[in-house]
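K.L.:
fold the following.
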Amino acid sequence: MTAGGGGLVASGALARSGGPTPARVLVYDHVGTLAADVRDAVEHHDPVPEIVDCRRPRALADFLTEQRFDVLVAGPGLDSRAGFERLRIIREELPSMPIVLAVANTAELDVRDVVRAGAVDLVEIPIPGEKLRETMDRALQLARRTAEVAGPGTAIEPVRPDSSIPKRVITIASASGGCGKTFLATNLAWFLTHHAKRRVCIIDLDLQFGEVSASLRLRPRYTITDLIQHDNDDEAEFNAHFEEFCETHETGISVLAAPRDPTEAAAIRPADVGRVIDAARAHFDDVIVDTPPALADSVVVAYNRSDELFVMATLDIPSIRNMQVFLSTLERLHVSNDGIRLILNKAESDAGVEIRQVLKLFPQGFDATLPYAREVQRSINAGRPVLATNPSADISRQISNSMKRLLPADAQDRFTEYEAANRPGRFRMRNRKPKAVTA
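P.N.:
Now for the predicted structure:
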């Protein structure tokens, strides 16, 4: 579950016992007094519903994962494209829990976003008392009817996140620019979010010229610099507020953006990078670190904290040579080679370098050999990973096949079904592309 790090506890408290059970309402509002207004609006009920106030995105995920609620009131803070995507995912996993959407300005909303979020009612803040009372009455009645359909005593067990795969840090690296690190980072993040229901954060560690935000068409309010400068001496506060400095893409991917000004990179120390990665690991299932083509101390910190390190090159002599030097340097820096995976990108049959010649230089083999594809540029211009915009393209299928091993077993089965559904037509003409090379 992207919004909450695994599956959510099912609602249905109104049908769990023979007597009247107080309904539980979760109110998300990161700035205002919506929870107090909702409490006043439902006080005439017998028994009076319990109102739980939530003000931070991470707390919302924790509440829904660990507890049960009958109604969710989604207020300011979730009335954005990223917020609607969170609500859509919540709705998919808890279809019996009505969602009431409370926003500051209904005129600015795209009705398609509201529909996809699955809200049963839409109200504009400030909400007149009588209007809010009627809205909450309808939502609670709907929750009760849904619970009655399930039948008294029906126990719906919480769906727990898959514990077979622990939290991971996956770093993308290369010794040459233009190898497609950001492209791979964003697509890997989408793959894990979509197919494994993992909560994923990309840290843009290219501190001078990071491109993650631009490639996803995000306009981040904060950057890694803002995070490091916030409560710098209080480790607990630093960790607690980590997610507030991330920007969430419409696909559910969270991004900690690179500094806006390249000169800010000099103020970020290796120790700061270590703290950031550790905090991200505490909040997310998978942390993907996008790095610059440099062996700076701050980047080496990321390498040493990584469970997997993807090293990329393109099919040209300078890039291949730099990969050799890069790998030997990592060995001298005592970076473990256990999790190193090689990726060859933009491989064209007429590049003048044969893949089999490259394999002789790297006997460990490549996890994937990805073709040059026009779909990639189109996806970047659209601000979405190519896996989302064109899942049946050769480039998408080869990325997915190389990343399938990162999924838990049950998700691999689901992915196989997804792949079959998105396979190109039997008689569709396709250009011949270089095939994936595995070790």
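K.L.:
contacts, neighbours, all on C-alpha from now
P.N.:
Fine.
K.L.:
could you measure from residue 36 over to residue 101?
P.N.:
16 Å (C-alpha to C-alpha, to the nearest Å).
K.L.:
ok, the two, which is more surrounded?
P.N.:
residue 101 (24 against 13; other C-alpha atoms under 10 Å).
K.L.:
wait, isn't that one in contact with residue 121?
P.N.:
Yes: counting by C-alpha atoms under 8 Å, residue 101 does reach residue 121; the two are 6.2 Å apart.
K.L.:
for residue 121, what are its contacts?
P.N.:
Residue 121 sits next to 99-101, 135, 139 when contact means C-alpha atoms under 8 Å, 6 or more residues apart in numbering.
K.L.:
by neighbour count, which of these wins?
P.N.:
In the contacts of residue 121, the most neighbours by other C-alpha under 10 Å go to residue 99, 27 neighbours.
K.L.:
verify the stated contact: it with residue 84.
P.N.:
No: look at residue 99 against residue 84 with C-alpha under 8 Å: they stay out of range, at 11.3 Å.
K.L.:
in three-state terms, label residue 72 for me.
P.N.:
strand (DSSP: H, G, I helix; E, B strand; the rest coil).
K.L.:
please give the structure of this sequence too, so both can be compared:
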Amino acid sequence: MIYGLLTYLAASYFTEAVIYFLSCRLLGRKILWIKLLLTALAADIIVAPVVYLGLYGNIITGIPLPLLSYLLDMFVLTVNILFLYFVAERNFKRIMIAVPFAYFTFYQTYLITCFFIPYRYELGSMVNQCISITLLLLFTFFMGKLIVKTDAATFVDYCTRKKKHSIPAALTGLFLAGAPHYLIVLSMADMNYNTLLTMIGMTLLLSFTVFFRFLSKNVILEETEKAQAGIIAQQTAYIQNLEEIQKDVRVYRHDFKNMMSGMYLDVKEGKTEALEQYMQHMLNEFDHTIGAKIQTANQIMNIEIIELKSLLMAKLSQLDTLNIPWHLEVLYPVRACRMKIRDLLRCIGILTDNAMEAAKTAQGEVDIMITAQNDCVIFLVSNPVEGEVDMNRIWQKGWSTKGSGRGLGLYSYREITGQYPNVSCSTFCRGGRFCQELRIEG
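P.N.:
Below is the predicted model:
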């Protein structure tokens, strides 16, 4: 009994690690391996003895084995939900969606490994567990790649944002997590025990794939409609900007003869100083009414990522509404970024929103500079700053110069950029301005 328990305890450690790994993939989180291994160890110490001894009737007696097995699985799932909530992400909705699906994926993958075991599967068998765990780790690596490839984290985010989707998604995950027990009727079929477990695992994985694909298509359809609406809004704003430029040019052209007539009289009378002032006033008015709009339109044209262009136009419009002066400069055409578009938009949105708030308080200008050269895209967002900025604390969750209940923006920004090895961010103060640089390498 002790030998079997220790064998199962060792094997269960790897299964806990697999659940953590798959959950992080579904959450779109960076894998922190030290935290993964320690969390798996802590969870294993709790769940493994309960499951092993429970199944052998040493702890709970009088309960039918199928029901007992189901209750023990739900216990394991609950422990993993709690651990991952405190260790991986403090968002209960996302955890309740991602972890049950991760547990379901792990369970079916684990069952499929039984096909390769030459004799009846037993919890306490060292040979059984070695074969099963080795194959589980290999299959899990593949499943992790598949989850990233299908962008399952977007599906989790989508379900989390809308209450009408989050509850059904969480309930579906919980239902699927215990699905093998619903197919116990298959045990009546005349087939090898290991083959039975394999058939259950493959059937459920196939069902989950169809279910996930169906939901994903709906998500993609809705996201496509939103993207198209954003493109239309961006094009509308761009056309309005061009129409305003055209209107200003018409007005300017209409007044041009009157301007030239006034200048002619000044030249004829030798009023060079008045002529100089008049011309300077005319040039300043042109720059203010038409030149600035033409320059902005030219800068916006250099951004060829539609979603980024739409976001920046929305932020610039917001700055105009708040009467905050701004300057946008796009030095080279920006055609692509080696970063997921949703993460890029979240990062740029955080930086511009922070700059906007600071400029509103300090009454200064927001500068946005974007350059793309040699497969590297750099975003530099700066704003005026009052007093000293504690560079060591700005990244801490919940800390903000604006008071309590804030300080989540830069923390989230750091969390997002930390998932990409080709992305770096730096912060510095120079000339009374607070600068944030986001560098995305090719």
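K.L.:
got a TM-score for the two of them?
P.N.:
TM-score of the superposed chains, computed with TM-score structural alignment, normalised by the length of the first structure, equals 0.26; 201 aligned residues with a C-alpha RMSD of 7.7 Å.
K.L.:
from the contacts of residue 121 of the first structure, which land in strands?
P.N.:
99-101 (DSSP state E).
K.L.:
and of those residues, the nearest to residue 403 of the first structure?
P.N.:
residue 99 (34.6 Å; C-alpha to C-alpha).
K.L.:
list the contacts for residue 83 of the second structure?
P.N.:
39, 43.
K.L.:
switch the cut-off to 7 Å
P.N.:
For residue 83 of the second structure, the contact set (C-alpha atoms under 7 Å, 6 or more residues apart in numbering) is empty.
K.L.:
and it, which of the three is it?
P.N.:
Going by three-state DSSP: residue 83 of the second structure is helix.
K.L.:
distance of it from residue 14 of the second structure?
P.N.:
Residue 83 of the second structure is 16 Å from residue 14 of the second structure, by C-alpha to C-alpha.
K.L.:
and residue 251 of the second structure, by the same measure?
P.N.:
74 Å.
K.L.:
more neighbours: which of those two?
P.N.:
Using other C-alpha under 10 Å as the criterion, residue 251 of the second structure and residue 14 rank with residue 14 on top: 19 against 11.
K.L.:
the longest helix anywhere in the first structure: which residues count as buried?
P.N.:
In the first structure, taking DSSP state H as the definition, the longest helix is helix 129-150. Neighbour counts over helix 129-150 of the first structure (16 or more other C-alpha atoms under 10 Å) mark 132-133, 135-140, 142-148, 150 as buried.
K.L.:
who are the packing partners of it?
P.N.:
Judged by 3 or more C-alpha pairs under 7 Å, 6 or more residues apart in numbering; DSSP states H and E, helix 129-150 of the first structure is in contact with helix 34-41, strand 71-74.
K.L.:
tell me which of these sits most buried.
P.N.:
When those are scored by mean count of other C-alpha atoms under 10 Å, the highest mean neighbour count falls to strand 71-74 (a mean of 24).
K.L.:
run through the neighbouring helices and strands of that strand.
P.N.:
strand 24-28, strand 99-103, helix 129-150.
K.L.:
what segments of the stretch 251-400 of the second structure are helices?
P.N.:
272-286, 292-301, 306-321, 341-362 (DSSP state H, counting those that start in this stretch).
K.L.:
the ones you listed: which one's closest to residue 98 of the second structure?
P.N.:
Using C-alpha to C-alpha, the nearest of those to residue 98 of the second structure is helix 341-362, at 18.8 Å.
K.L.:
return the set of buried residues in the closest one.
P.N.:
Within helix 341-362 of the second structure, the residues that qualify as buried are 344-345, 347-356, 358-360, counting by 16+ other C-alpha under 10 Å.
K.L.:
make a markdown table from the helices and strands packed on strand 71-74 of the first structure and add distance to residue 361 of the first structure to it.
P.N.:
Shown next, in a markdown table, are these (distance: least, C-alpha to C-alpha, whole Å):
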| stretch | distance to residue 361 of the first structure |
| --- | --- |
| strand 24-28 | 55 |
| strand 99-103 | 57 |
| helix 129-150 | 62 |
